[in-house]
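Colleague: let me see the structure of the following:
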Amino acid sequence: MVDKIYSFLGLATKAGKLLSGEDACERALKSEKACLIIVSEEASENTKKKFSDSCAYKGVDIRFFGRKELLGRYIGKEMRVVIAILERGFAGHLMEMIDGMYLQNGGE
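Modeller: Now for the predicted structure:
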């Protein structure tokens, strides 16, 4: 399931519906273009809190998923800590996959 999620992120990149990097994702949140924010599980607590708070304020979904090396590799970049999904269909499907993976693993 994890590989499917990473592959789907690559598909979103090719479709032009994904931004990466903290600054770009912050701008997407502020301009209300982001439908979903994905923060690497390896991100600092400060980064996790900053994006959690911003997403809560803007009413944008957030998920904590993946390793920053793999997030970058699958979207054709170097390591990435934060990704913004810009389209509701992609965002919904990613949330289903991420949530389903955690349910399968007993909430790990």
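
Colleague: all contacts plus neighbour counts: C-alpha atoms, from now on.
Modeller: Fine.

Colleague: tell me the buried residues in stretch 32-45?
Modeller: 34-41, 43 (16 or more other C-alpha atoms under 10 Å).

Colleague: and the gap between the residue at minimal distance from the centre of the chain and residue 46?
Modeller: Centroid check for the chain by C-alpha atoms, centre = their mean gives residue 38 as the closest residue, at 1.9 Å. Distance of residue 38 to residue 46, given as C-alpha to C-alpha, to the nearest Å: 15 Å.

Colleague: structure for this one too, so we can compare:
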Amino acid sequence: MNSNYLNLLGLVYRARKCSLGEGNIIKDIQKKRAKLVLLANDIGQQTKKKMMDKCQTYDIPLIVLDVDRNTLSQAIGKQQRVAIAILDDGFANKVLSLLE
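Modeller: A predicted model of the protein is given here:
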């Protein structure tokens, strides 16, 4: 597993270039502020479907990560987070390149 993107997610959070929480992420997707949405692999089916549908509608890239909610939460220093939306083009492109 490539943990470089997890380190970068911590930096994204500290730089305040992300949004957390289902409601905030949906709002950022609708306002086209979200540049990339990342989901933990153990996200609930309803939440996953809602996020995938919104991202598809608004043409925002979405990736289901190979990590669970605990690992994703630990990367950003919060508890019980299953989704993160990156709001900065530079960070989003770097995370995408690290995930390829």
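
Colleague: what sits against the residue nearest to the centre of the first structure?
Modeller: Contact criterion C-alpha atoms under 8 Å, 6 or more residues apart in numbering gives 62-65, 82-85 as the residues in contact with residue 38 of the first structure.

Colleague: let's go with 6 Å and repeat that
Modeller: Residue 38 of the first structure makes contact with 62-64, 82-83, according to C-alpha atoms under 6 Å, 6 or more residues apart in numbering.

Colleague: same check, this time on residue 19 of the first structure
Modeller: Contacts of residue 19 of the first structure by C-alpha under 6 Å, 6+ apart are 83-84.

Colleague: and it, that's in a strand?
Modeller: Yes. Checked against DSSP: H, G, I helix; E, B strand; the rest coil, residue 19 of the first structure lies within a strand.

Colleague: what's the match for it in the second structure?
Modeller: For residue 19 of the first structure, the aligned position in the second structure is occupied by residue 19, per TM-score structural alignment.

Colleague: its match and residue 76 of the second structure: what is the separation?
Modeller: Where residue 76 of the second structure is concerned, residue 19 of the second structure sits at a distance of 11 Å (C-alpha to C-alpha).

Colleague: residue 63 of the first structure in helix, strand or coil?
Modeller: Secondary structure state of residue 63 of the first structure, per three-state DSSP, is strand.

Colleague: which residue packs closest to it, ignoring adjacent ones?
Modeller: residue 38 (4.9 Å; C-alpha to C-alpha, 6 or more residues apart in numbering).

Colleague: distance of that neighbour from residue 98 of the first structure?
Modeller: 10 Å.
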